[in-house]
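**Q** Okay, here's the prediction I keep looking at, along with the sequence it came from:
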Amino acid sequence: MEERERRPETPAEENGAVGVFLVLGRQLKLLRERAGLSQREFGDLVGYGPDQISSVERGVRTPRPEFLQRADEILGTEGLFRAVIPQVEEAMTKARTRHPEWYRGYAELEAKAVSLHDYSTMGVLGLLQTEGYSRAVFTQRHPPLDEETIEKRVADRLSRQQIFEQWPPPEFSFVMEQAVLERPIGGPGVHKEQLRQLLRIGRMRNVQLQVMPTVRSEHPCLDNSFTLLTPKGKEQVGYLESHGYPRLITDREEVRTLAARYGIIRAQALNPHESLDLIEKMLEER
């Protein structure tokens, strides 16, 4: 059966402002190009990755007020982007979670998290993926997804990354198996961009990114990936997913077990500085 789904609209669609963000994105692209800046160069100046700039320019990502203020300064637009900040804030206030039905409960908790810790074994966590990597993941899925669903899934996944722009920022830690970094999902170009994205996120002050070396002879968790998150004002929960079947763990003893296991994983992994050095070396060799 063809896999299609109903989902909530994007923030812009939901409050009728889709035209605003499409026009805003086109104006941003025009002015960026007129300034002679590539998406990567402009992204470096505003603290965004090139995929994030691309998403804003295509109207599928709601730009944060701080981004619009910085864009005004860099591009010398004399308040053009600041003028739409009220509409942006309204869209962000009214936005609902934009994900498949089975995933929405976790996505709502993730959006409110004050801390998030993840251990990945097979692929880069969706929260860390570039647009190219994400599209390759959904394109390669079997049974195949139709093109409309792929584009929706990619846009929804990228929308989650706005959690990195919140203030005060949540605390993040990520541990991934070395094999995850070595698997060139999407081909050489996509792979290199994904490694650059990991370096960019891993250098954030509120993020600790670690790699579990393949050469380790001991390992506390050969079962599956998992996530631990703490929503604001609530107790820590765990999340597991296998073949599209999710499990949100709220039992205190089960969560405690996962947290203890995660602590051992972090202790056995390379420290954050060693991990970023390894990723840089891998990028140089590509």
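**A** Structure received. Numbers count the residues shown, from 1 in each chain.

**Q** CA atoms for contacts and neighbours, from now on please.
**A** Fine.

**Q** From residue 50, how far out is the residue nearest to residue 100 when sequence neighbours are not counted?
**A** Nearest non-adjacent residue to residue 100, counting by CA to CA, 6 or more residues apart in numbering: residue 7, 6.4 Å away. Here the criterion is CA to CA, to the nearest Å. By it, residue 7 lies 27 Å from residue 50.

**Q** Looking at the two, which is more packed in?
**A** Ranked by neighbour count (other CA atoms under 10 Å), residue 7 and residue 50 place residue 50 first, with 20 against 15.

**Q** Which residues are in contact with the more buried one?
**A** Taking CA atoms under 8 Å, 6 or more residues apart in numbering, we find residue 50 in contact with 39-40, 43.

**Q** Quick check: the gap between it and residue 111.
**A** 22 Å.

**Q** One more: residue 99?
**A** The gap separating residue 99 from residue 111 is 12 Å, by CA to CA.

**Q** higher neighbour count, these two?
**A** More neighbours surround residue 99 than the other of residue 99 and residue 111, with 25 against 16 (other CA under 10 Å).

**Q** sec struct for the more buried one, please.
**A** Residue 99 falls in the coil class when you classify it by DSSP: H, G, I helix; E, B strand; the rest coil.

**Q** picking up where we left off before, among the contacts of residue 50, who's most crowded?
**A** Going by other CA under 10 Å, residue 39 tops the contacts of residue 50 with 20 neighbours.

**Q** Which residue, other than its chain neighbours, is closest to that one?
**A** The shortest distance from residue 39 to any non-neighbouring residue, by CA to CA, 6+ apart, is to residue 50 (5.1 Å).

**Q** Then residue 67?
**A** Leaving aside its sequence neighbours, residue 67 sits nearest to residue 46 (CA to CA, 6+ apart; 6.5 Å).

**Q** from memory the one you found sits against residue 72, does it?
**A** No: applying CA atoms under 8 Å as the test, residue 46 and residue 72 come out as separate, 10.4 Å apart.

**Q** ok, the residue nearest to residue 100 - contacts?
**A** With the criterion set at CA under 8 Å, 6+ apart, residue 7 makes contact with 98-101.

**Q** tell me which of those is nearest to residue 281?
**A** Comparing these against residue 281 with CA to CA places residue 99 closest, at 35.2 Å.

**Q** distance of the closest one from residue 18?
**A** Going from residue 99 to residue 18 by CA to CA gives 18 Å.

**Q** And here is the other one:
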Amino acid sequence: MSNEGVDEAGWDLEPGDESAPLVEAVGRLVKFCREAAGLRASDLGDALGYGEDMVRKIERGARIPRPEFLDRADELLNAGGHLKAFKEDMEKARYPKKVRELKALEDRAVEVLLYSNHNIHGLLQTPEYARALFEMRQPAYSSDVVERETAARMARKSVFEREPAPTLSFVQEQVTLERPLGGKMVLRGQLEHLLEVARLRNVTLQVMPTDREEHAGTQGLIEVLKFADGTAVGRSEGAFNGRPVSNLRELRILELRYGMIRAQALTPRESLAFIEHALGRL
């Protein structure tokens, strides 16, 4: 597999991305600092280990510079920290717009209800598991996109580090704990991670067994995020055409379904034992 995009100076900017003006401004600043230092684009590329074309892409705002590129360029060009100052902004800009919007909601949520039926939920995924999912997408993603999507998914896991911690409730279908996506070693690492997360005081993790004769989650994934001001947003694959909803009536329907799913699933203690048993079989 090609490493294109993994070791290069940045990431391609998506067409129409709202971060484009900032990325272009940073590119112009890179060019200004380079010219002030009396260097050609090829000189800067050689000094940093990148091609001239990559430097020019960054300077014209067609490529989002990586934080390490800005670090090294800042030092080489004696930019006085002006390039380094944009590291966090460029790190955020690399993530797809839909991921940035979802992360902003998750960062505000005080309670999160999540039911997943096909894969381990994104907030619970290890980097290896997430990468395996993106690598098996069809049509196939480029390695650059796989790397970008994986990094974006991992960035969302900051929700577990917040203070005060939000209340997080997960229900996973049994099959998601048994299907060896990415291989058995990837699944083993994923199950070990689930056991760690499930023991956090603000996290409840339950397993929905395959042998249940009644199941309120047959319409697919459910996500509900509640905020401190009393508002909430939710969505489900099998309700309201899959679109996000925020009015009280529709949210109550999603919460009713989720409550039934939790009641039908294994208890948290039983779920931990199930995951430990599944891990032991690998």
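**A** Received the coordinates, thanks. Predicted model, so just to flag it, every value in this text is computed and none were measured.

**Q** what's the TM-score here?
**A** With the length set by TM-score structural alignment, normalised by the length of structure 2, the two chains reach a TM-score of 0.66; 209 aligned residues with a CA RMSD of 3.1 Å.

**Q** if we can go back for a sec, which among the contacts of residue 7 of structure 1 count as buried?
**A** 98-100 (16 or more other CA atoms under 10 Å).

**Q** Kindly reformat those as CSV containing distance to residue 272 of structure 1.
**A** Formatted as CSV, these follow (distance: CA to CA, whole Å):
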residue, distance to residue 272 of structure 1
98, 32
99, 31
100, 33
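
**Q** Give me the residue at the spatial middle of structure 1.
**A** Residue closest to the average C-alpha location in structure 1 (CA atoms, centre = their mean): residue 127, at 2.8 Å.

**Q** Quick check: chain neighbours aside, which residue is closest to that residue?
**A** Closest to residue 127 of structure 1 by CA to CA, 6+ apart is residue 161, at 5.8 Å.

**Q** Which of the contacts of residue 7 of structure 1 sits closest to residue 209 of structure 1?
**A** Distance to residue 209 of structure 1 across these (CA to CA) is lowest for residue 99, with 25.6 Å.

**Q** separation between that closest one and residue 132 of structure 1?
**A** Distance, residue 99 of structure 1 to residue 132 of structure 1, using CA to CA: 19 Å.

**Q** Let me see the ranges of the strands in the stretch 101-250 of structure 1.
**A** 113-120, 171-177, 207-212, 226-231, 237-242, 245-249 (DSSP state E, counting those that start in this stretch).

**Q** Check which helices and strands the second one sits against.
**A** Looking back up the chat, that one is strand 171-177 of structure 1. Taking 3 or more CA pairs under 8 Å, 6 or more residues apart in numbering; DSSP states H and E as contact, the helices and strands that strand 171-177 of structure 1 lies on are strand 113-120, strand 207-212.

**Q** Nearest to residue 231 of structure 1, out of the ones you listed?
**A** That would be strand 113-120 among these, by CA to CA, at 3.9 Å.

**Q** give me the stretch of structure 2 that the closest one matches.
**A** The counterpart of strand 113-120 of structure 1 in structure 2, counting by TM-score structural alignment, spans residues 109-116.

**Q** which other residues reach the matching stretch?
**A** 106, 121, 165-173, 217, 220-228, 258.

**Q** Please list all residues in contact with the residue lying closest to residue 103 of structure 1 once chain neighbours are set aside.
**A** By the measure of CA to CA, 6+ apart, the closest residue to residue 103 of structure 1 outside its immediate chain neighbours is residue 246, 7.3 Å from it. Counting by CA under 8 Å, 6+ apart, residue 246 of structure 1 makes contact with 102-103, 239-240.

**Q** which residue in structure 1 lines up with residue 216 of structure 2?
**A** Under the alignment (TM-score structural alignment), residue 216 of structure 2 maps onto residue 220 of structure 1.

**Q** cool, residue 262 of structure 2 as well?
**A** In structure 1, the residue equivalent to residue 262 of structure 2 is residue 266, according to TM-score structural alignment.

**Q** Relative to residue 34 of structure 1, how far out is its match?
**A** Taking CA to CA, one finds residue 266 of structure 1 at 46 Å from residue 34 of structure 1.

**Q** These two: which is more packed in?
**A** When residue 266 of structure 1 and residue 34 are compared on other CA under 10 Å, the one with more neighbours turns out to be residue 266, at 20 against 10.

**Q** ok, the aligned residue in structure 2 for residue 165 of structure 1 - how many residues close by?
**A** Structural alignment (TM-score structural alignment) places residue 165 of structure 1 against residue 161 in structure 2. Residue 161 of structure 2 has 9 neighbouring residues, counting by other CA under 10 Å.

**Q** Correct me if wrong: the match of residue 216 of structure 2 contacts residue 267.
**A** No: counting by CA under 8 Å, residue 267 is not a contact partner of residue 220 of structure 1; they are 10.4 Å apart.

**Q** Mean per-residue distance, the match of strand 113-120 of structure 1 versus structure 1.
**A** In this overlay with structure 1, the average offset of stretch 109-116 of structure 2 from its partner residues is 0.7 Å by mean CA distance after the TM-score superposition for structure 1.

**Q** centre of the chain versus that stretch, how much separation?
**A** Relative to its parent chain, stretch 109-116 of structure 2 has a centroid offset of 15 Å by CA atoms, centre = their mean, to the nearest Å.

**Q** Repeat that for stretch 272-282 of structure 2.
**A** For stretch 272-282 of structure 2, the distance to the chain centre is 26 Å (CA atoms, centre = their mean).

**Q** Which one of the contacts of residue 246 of structure 1 is nearest to residue 157 of structure 1?
**A** Among the contacts of residue 246 of structure 1, and counting by CA to CA, the member closest to residue 157 of structure 1 is residue 103, at 11.3 Å.

**Q** what separates the closest one from residue 201 of structure 1, distance-wise?
**A** Separation of residue 103 of structure 1 from residue 201 of structure 1 (CA to CA): 24 Å.
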